[in-house]
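Participant: sharing a model that was predicted from the sequence below.
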Amino acid sequence: MPEHQALGRWKGVSIDVAVMDGVMADVDLSFACMFTRELDGNPRGGLLHLNQALSGMLMRLRDEGVFLGEPMETLLISQPPAGMAARAVMVIGMGDPSAWTPAVTGRAVATAISAAVQRGVGSAAFAPSLLDSGLTPQATSGVAPVMMKAATRTIDAQVSIAAYGLAPAPSLRRWAFDVGAAGFAAATEQFRAALAQLETG
């Protein structure tokens, strides 16, 4: 089992941090992020693992212009191949990596939660794929609070839409942030602190 920590709950959704990637996540809908290119020319880590699990099709689709990785562009893989734990995978575009800011990943989290709720899934996991695309740990050090704020705000929005009678109550009950093993402890503390701050207002 991958290492994981439960952080808490928000409007009926349990929020976790786990050492896994888009291939390993045993959820209804797994999210991965992909830029228009990798800074050093090659994917690594979870993004490489996902491309390998798809027999190279992820990079091929981008090379062919089917999915460019433009900001908030989405690619839904509703029939993942055998060997992938998730029942479906959605790749979210992030634009050019040289223009990345934490706000871009915040938008991707919001896009992912909205998609999970709209598809009526019960569990979802989100891999930001930042280090996998060549960004440095120093450049991405402040992203966890932005991701957590985006997640809670989007959950709030989906609950409000349901409360107005415009949609069913969200079925999402479990949300996991995927992180690498090397940064697991630090990421867990950053996410936990961010959630605690949001809970206290």
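Facilitator: Done, it's in. Residues are numbered from 1 along each chain as shown.

Participant: CA atoms for contacts and neighbours, from now on please.
Facilitator: Will do.

Participant: how far away is Phe31 from Thr111?
Facilitator: 10 Å (C-alpha to C-alpha, to the nearest Å).

Participant: surely Ala176 is in contact with Arg9?
Facilitator: No - here Ala176 does not reach Arg9: they are 11.3 Å apart, not a contact under C-alpha atoms under 8 Å.

Participant: any common contacting residues for these two?
Facilitator: Ile15 (C-alpha atoms under 8 Å, 6 or more residues apart in numbering).

Participant: ranges for the helices of the chain?
Facilitator: Counting by DSSP state H, the segments of the chain that form helices are 45-53, 57-63, 102-118, 143-163, 184-200.

Participant: and the longest one, what does it pack against?
Facilitator: To tie it back to what came earlier, the one meant is helix 143-163. Counting contacts by 3 or more C-alpha pairs under 8 Å, 6 or more residues apart in numbering; DSSP states H and E, helix 143-163 packs against helix 102-118, helix 184-200.

Participant: can you redo the helices of the chain as TSV with mean neighbour count?
Facilitator: Formatted as TSV, the helices of the chain follow (neighbours: other C-alpha atoms under 10 Å):
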stretch	mean neighbour count
helix 45-53	19
helix 57-63	16
helix 102-118	21
helix 143-163	19
helix 184-200	16
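
Participant: please report how far Ile15 lies from Ala125.
Facilitator: 10 Å.

Participant: joint contacts of those two?
Facilitator: If you check Ile15 and Ala125 against C-alpha under 8 Å, 6+ apart, the residues they both contact are 175-177.

Participant: now tabulate those residues in CSV and tack on distance to Ile155.
Facilitator: Output for these, formatted as CSV (distance: C-alpha to C-alpha, whole Å):
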residue, distance to Ile155
Trp175, 10
Ala176, 13
Phe177, 15
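
Participant: and the residues you listed as CSV, adding neighbour count and distance to Asn51?
Facilitator: Below are the shared contacts of Ile15 and Ala125 laid out as CSV (neighbours: other C-alpha atoms under 10 Å; distance: C-alpha to C-alpha, whole Å):
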residue, neighbour count, distance to Asn51
Trp175, 25, 23
Ala176, 24, 21
Phe177, 25, 20
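
Participant: try this one side by side with the last:
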Amino acid sequence: MKTNENHSLRLSKCVLVPYRPKHVLKYHEWMKSEELQELTASEPLTLEQEYEMQKSWSEDDKKCTFIILDGSKLASDFGNEVDTMVGDVNLFFNDVDCSTSAEIEIMVAEADTRGKGIGKEATLAMMQYGIATLGVTIFTAKIGYNNKLSLALFHRLHFKEVSRSEAFQEVTLELVVTESVKSFIGSSLQEYLVSAYSE
């Protein structure tokens, strides 16, 4: 998405940066994992396809993607971004009936980073960015039955189950943006700073 291509989000535990070609190789290595393929309902791509995907997503106004960097390992000058990559967070504007509805996805790929609050913080930050910058009014999340960690996370963020698909073995959760939701997100983020990003 062009909107976020020059934005980074600085948070207390992590930094979110736009998905650039330099991130693709590590992302591609992550997605060779059968566990991550199952958790994200993804099919493995060739490296060439992964580069093509990154390019198309960066230009697609219906997809907003940030790479999650571990703030505790990140040099202040962004010099070691690839080494500190731990996952990604996305918004997809695919609802033909509501242009301000966005599906949110979070992936913490590095196992040793899970359980430290980075996924929660990155999700909250993406929600804040979606509301304040992209005008999101409804968030949805589609999560596989077996993805207990993600289900627990989104329930803690006040998402409510609206449907189940036995065919896809997934639950659809929803959160309507209200003033109380905005207040909850704002109070849950210890730090949130949108700043200019350049390579």
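Facilitator: Perfect, thanks for sending it. Predicted model only: the values in this text are computed from it and were never measured.

Participant: work out the TM-score between the chains.
Facilitator: Superposed pair, TM-score by TM-score structural alignment, normalised by the length of structure 2: 0.40. Supporting alignment: 125 aligned residues with a C-alpha RMSD of 4.8 Å.

Participant: ok, the shared contacts of Ile15 and Ala125 of structure 1 vs Arg107 of structure 1, which is closest?
Facilitator: Phe177 (14.5 Å; C-alpha to C-alpha).

Participant: what sits against that closest one?
Facilitator: 15-18, 125-127.

Participant: what's the closest of the residues you listed to Glu199 of structure 1?
Facilitator: Ile15 (13.0 Å).

Participant: neighbours around the closest one, how many?
Facilitator: 24 (other C-alpha atoms under 10 Å).

Participant: nearest residue to it other than its sequence neighbours?
Facilitator: Distance criterion C-alpha to C-alpha, 6 or more residues apart in numbering; nearest residue to Ile15 of structure 1, sequence neighbours excluded, is Trp175 at 4.9 Å.

Participant: tell me who's in contact with the one you found.
Facilitator: Counted by C-alpha under 8 Å, 6+ apart, Trp175 of structure 1 has contacts 13-16, 123-126.

Participant: kindly report the same for Ser14 of structure 1.
Facilitator: Neighbouring residues of Ser14 of structure 1 by C-alpha under 8 Å, 6+ apart: 6-8, 173-175.

Participant: highest neighbour count among these?
Facilitator: Trp175 (25 neighbours).

Participant: re earlier: and the helices of structure 1 as a markdown table, adding distance to Leu76 of structure 1?
Facilitator: A markdown table is the format used below for the helices of structure 1 (distance: least, C-alpha to C-alpha, whole Å):
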| stretch | distance to Leu76 of structure 1 |
| --- | --- |
| helix 45-53 | 13 |
| helix 57-63 | 11 |
| helix 102-118 | 10 |
| helix 143-163 | 20 |
| helix 184-200 | 27 |
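
Participant: let's have the helices and strands packed on helix 143-163 of structure 1 in TSV, adding distance to Met148 of structure 1.
Facilitator: Below are these laid out as TSV (distance: least, C-alpha to C-alpha, whole Å):
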stretch	distance to Met148 of structure 1
helix 102-118	8
helix 184-200	6
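
Participant: which of those sits closest to Ile92 of structure 1?
Facilitator: Once those are compared by C-alpha to C-alpha, helix 102-118 is nearest, at 6.7 Å.

Participant: packing partners of the closest one?
Facilitator: So helix 102-118 of structure 1, by 3+ C-alpha pairs under 8 Å, 6+ apart, packs with strand 29-34, strand 89-93, strand 123-127, helix 143-163.

Participant: show me the one of the ones you listed that comes nearest Ala187 of structure 1.
Facilitator: Ala187 of structure 1 lies closest to helix 143-163 among those, at 7.0 Å (C-alpha to C-alpha).

Participant: how long is stretch 11-29 of structure 2 end to end?
Facilitator: Using C-alpha to C-alpha, first and last residues of stretch 11-29 of structure 2 are 26 Å apart.

Participant: same deal with stretch 103-121 of structure 2?
Facilitator: Rule used - C-alpha to C-alpha; the end-to-end distance of stretch 103-121 of structure 2 is 17 Å.

Participant: kindly report the same for stretch 178-192 of structure 1.
Facilitator: Stretch 178-192 of structure 1 end-to-end distance (C-alpha to C-alpha) = 14 Å.

Participant: check stretch 108-121 of structure 2 too.
Facilitator: End-to-end distance of stretch 108-121 of structure 2 (C-alpha to C-alpha): 11 Å.

Participant: could I get the contacts of Trp175 of structure 1 in a markdown table, plus columns for distance to Ala144 of structure 1?
Facilitator: Shown next, in a markdown table, are the contacts of Trp175 of structure 1 (distance: C-alpha to C-alpha, whole Å):
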| residue | distance to Ala144 of structure 1 |
| --- | --- |
| Val13 | 18 |
| Ser14 | 17 |
| Ile15 | 13 |
| Asp16 | 13 |
| Ser123 | 20 |
| Ala124 | 17 |
| Ala125 | 15 |
| Phe126 | 12 |
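
Participant: any idea which of these has the most stuff around it?
Facilitator: Highest neighbour count within those: Ala125, with 30 neighbours (other C-alpha under 10 Å).

Participant: now that one: how far from Asp63 of structure 1?
Facilitator: According to C-alpha to C-alpha, Ala125 of structure 1 and Asp63 of structure 1 sit 26 Å apart.

Participant: please tell me how far Val91 of structure 1 sits from Phe184 of structure 1.
Facilitator: The value you get for Val91 of structure 1 to Phe184 of structure 1, if C-alpha to C-alpha is used, is 22 Å.
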